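1. Return atomic coordinates for the entry below.
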Amino acid sequence: MQDIRLRTGAAALLSFVAFTTLTGALLVFIWWLVFSHPLQVLKKIRGAVPAIILVAFFGLVLELTGGGGFSYTARMAVIILVGAWLYAEYRQGEFLGLGTWLGGKKAGFDCGMVAEMAIQSLDLMAADLTRIRHAQELKGGHWGVRSLVPAGSILIRGTLRRADETAELMAVRGYQRGGSCCPLFTTTRRDIIAGIAAVCITVIAFLPVSEFFILYH
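-> Here you go, the predicted structure:
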């Protein structure tokens, strides 16, 4: 989907549906297979599969201890896939335009800028993590669970340092609030079809089966 407005709205709607009901999660998964280019998403967002595996582990523990783990795993896995699709489709500046379109040149611009900076931080953290892994491999070490804590500490410190530098730079340049942005959106036929399908999935997920047959007749 090229239109960030429809993409974000569909992602929010589908995530809500997937989280609410298991049937909704199944329908959302079908939507994801049809409209999201699954192989490209999983190839670009490599953290999606490990995240699903981690969720599946906690789901197994939940299933063994109290039940409901299968439903939890299925719903959360679909939400992760939707989030991965939204992140994979992102283009620089889209959320700044979306925020300005929704909230105007003051609050909307600020919210959009915060979203852009957050995504930029995620990209930089991913790049830092890749460099950490390469450095450890060059030293002859092995990447494992024990490496997560020190690597996480480095990533957090680096992110906080960059945030402090960015805030200082904005203050030096005299930024106070708001800004000018003229967002441009491109809406394709596929975007419209995917958006309509997301709305239909929402209706079907929350419509009782008996009501569906009544409407059919």
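
2. contacts, neighbours, all on C-alpha from now
-> Will do.

3. So for the helix ranked longest in the chain, what gets flagged as buried?
-> Longest helix in the chain by number of residues, with DSSP state H as the criterion: helix 109-138. Along helix 109-138, these residues count as buried under the neighbour rule (16 or more other C-alpha atoms under 10 Å): 109-113, 115-117, 119, 121, 124-125, 128-129, 132-133.

4. which residues of the chain fall in strands?
-> Assignment of strands within the chain using DSSP state E yields no ranges at all.

5. Report how many residues lie close to Ile192.
-> 15 (other C-alpha atoms under 10 Å).

6. here's the other one to compare against:
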Amino acid sequence: MRYSIYKTSTLTKPLTVYKRLLLIFSLSIYLIAKAQGQPPGPAMSAVRAQMDRQLIAQRAIDLIPITYQGHIPLRRHAYTVVLKNGTTYTGKTKMQLNNGRSYLRYRENGGFKRFFPKDTKEIYIIRRQGDTMVGRPTTGDTSWIFQVSKDKIKTFSVVPEWETTYISYVQKDTLTHPVKINQGNIIQMVQDNPKALKNAKKNRLLKAILIYNNKY
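-> The predicted structure follows:
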């Protein structure tokens, strides 16, 4: 499973079309050699190492906080909005993202009705599987965040897509609030895993989380 973590540091640019084709070509060669039972020589080992680096770079694309920028594919859902006064409103729409802030917008009486995180206790959708995904306002009321995994380090996104690749918050202890992804928070969470800690100290936050969650 691939993750894209949002952070503020400058990262590798998205893979160009040429690099993608090269990656696919290299993978094809490797699979053919493997199918024929040929042991990978030095050249193939170098190809595999390059592939690993490119895949890690691709996973790290868009590691920018949603409060700054970033494009996220959005789907329509039947959101139920629970306002602070207890009033509820349900309707099908897409999450709107504008300059790092999210809101819901519904067509109503020839115009639009908008709901912002600061106006709500929570919003939620009911998935086809029958479970509920709840989004609660972040500190600063810039967006809602939804838990999108149940790993040891739980991940959260600004969109209600289970196992989404767009992650902006994490949580280890359910007694504490989710926190933004940054080096300090990840180092604190992976202290009991030397391999994950080593990567976190090198600012390889994505890799550290995957290692800790036994997904790398």
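
7. Any idea what the TM-score is?
-> Once the chains are laid over each other, their TM-score by TM-score structural alignment, normalised by the length of the second structure reads 0.27; 92 aligned residues with a C-alpha RMSD of 5.2 Å.

8. re the thing from before, ok, so of the buried residues of helix 109-138 of the first structure, who is nearest Ala77 of the first structure?
-> Looking at the buried residues of helix 109-138 of the first structure and their distance to Ala77 of the first structure, the nearest is Ile119, at 21.2 Å (C-alpha to C-alpha).

9. ok, so what distance separates that closest one from Met125 of the first structure?
-> Distance check for Ile119 of the first structure against Met125 of the first structure: by C-alpha to C-alpha, to the nearest Å, it reads 10 Å.

10. same thing with Pro50 of the first structure?
-> Distance, Pro50 of the first structure to Met125 of the first structure, using C-alpha to C-alpha: 17 Å.

11. Repeat that for Phe57 of the first structure.
-> Relative to Met125 of the first structure, Phe57 of the first structure is positioned 25 Å away (C-alpha to C-alpha).

12. go on, Phe70 of the first structure?
-> In this structure, Phe70 of the first structure and Met125 of the first structure are separated by 31 Å, where distance is defined by C-alpha to C-alpha.

13. Ok, Leu6 of the first structure next?
-> Between Leu6 of the first structure and Met125 of the first structure the distance, using C-alpha to C-alpha, works out to 28 Å.

14. try Gln136 of the first structure
-> Gln136 of the first structure sits 16 Å away from Met125 of the first structure, going by C-alpha to C-alpha.

15. again, but for Ile79 of the first structure
-> Between Ile79 of the first structure and Met125 of the first structure the distance is 22 Å, computed by C-alpha to C-alpha.

16. And for Val61 of the first structure?
-> 30 Å.

17. wait, Gln96 of the second structure sits on Tyr106?
-> No: with contact defined as C-alpha atoms under 8 Å, Gln96 of the second structure and Tyr106 do not form a contacting pair (10.5 Å).

18. which non-adjacent residue is nearest the most centrally placed residue in the first structure?
-> Taking C-alpha atoms, centre = their mean, the centroid of the first structure lies closest to Gly83, which sits 2.8 Å from it. Taking C-alpha to C-alpha, 6 or more residues apart in numbering as the measure, Gly83 of the first structure lies nearest to Ala11, with 7.2 Å between them; neighbours along the chain are not counted.

19. Tell me who's in contact with that neighbour.
-> Remark: with contacts taken as C-alpha atoms under 8 Å, 6 or more residues apart in numbering, Ala11 of the first structure is in contact with Val82, Gly83, Leu86.

20. In helices, which of these fall?
-> In helices, defined here by DSSP H, the members of the contacts of Ala11 of the first structure are Val82, Gly83, Leu86.

21. and of the residues you listed, the nearest to Ala25 of the first structure?
-> When those are ranked by distance to Ala25 of the first structure (C-alpha to C-alpha), Val82 comes first, at 10.5 Å.

22. How much space separates the residue nearest to Gly83 of the first structure from Ala163 of the first structure?
-> For Ala11 of the first structure, the distance to Ala163 of the first structure - C-alpha to C-alpha - is 28 Å.

23. Next: Thr100 of the first structure.
-> Remark: distance between Thr100 of the first structure and Ala163 of the first structure (C-alpha to C-alpha) = 22 Å.

24. who's more crowded, the two?
-> More crowded of Thr100 of the first structure and Ala163, by other C-alpha under 10 Å: Thr100, with 25 against 15.

25. other SSEs contacting the longest strand belonging to the second structure?
-> As assigned by DSSP E, the longest strand anywhere in the second structure is strand 88-98. If contacts are counted by 3 or more C-alpha pairs under 8 Å, 6 or more residues apart in numbering; DSSP states H and E, strand 88-98 of the second structure sits against strand 76-83, strand 101-108.
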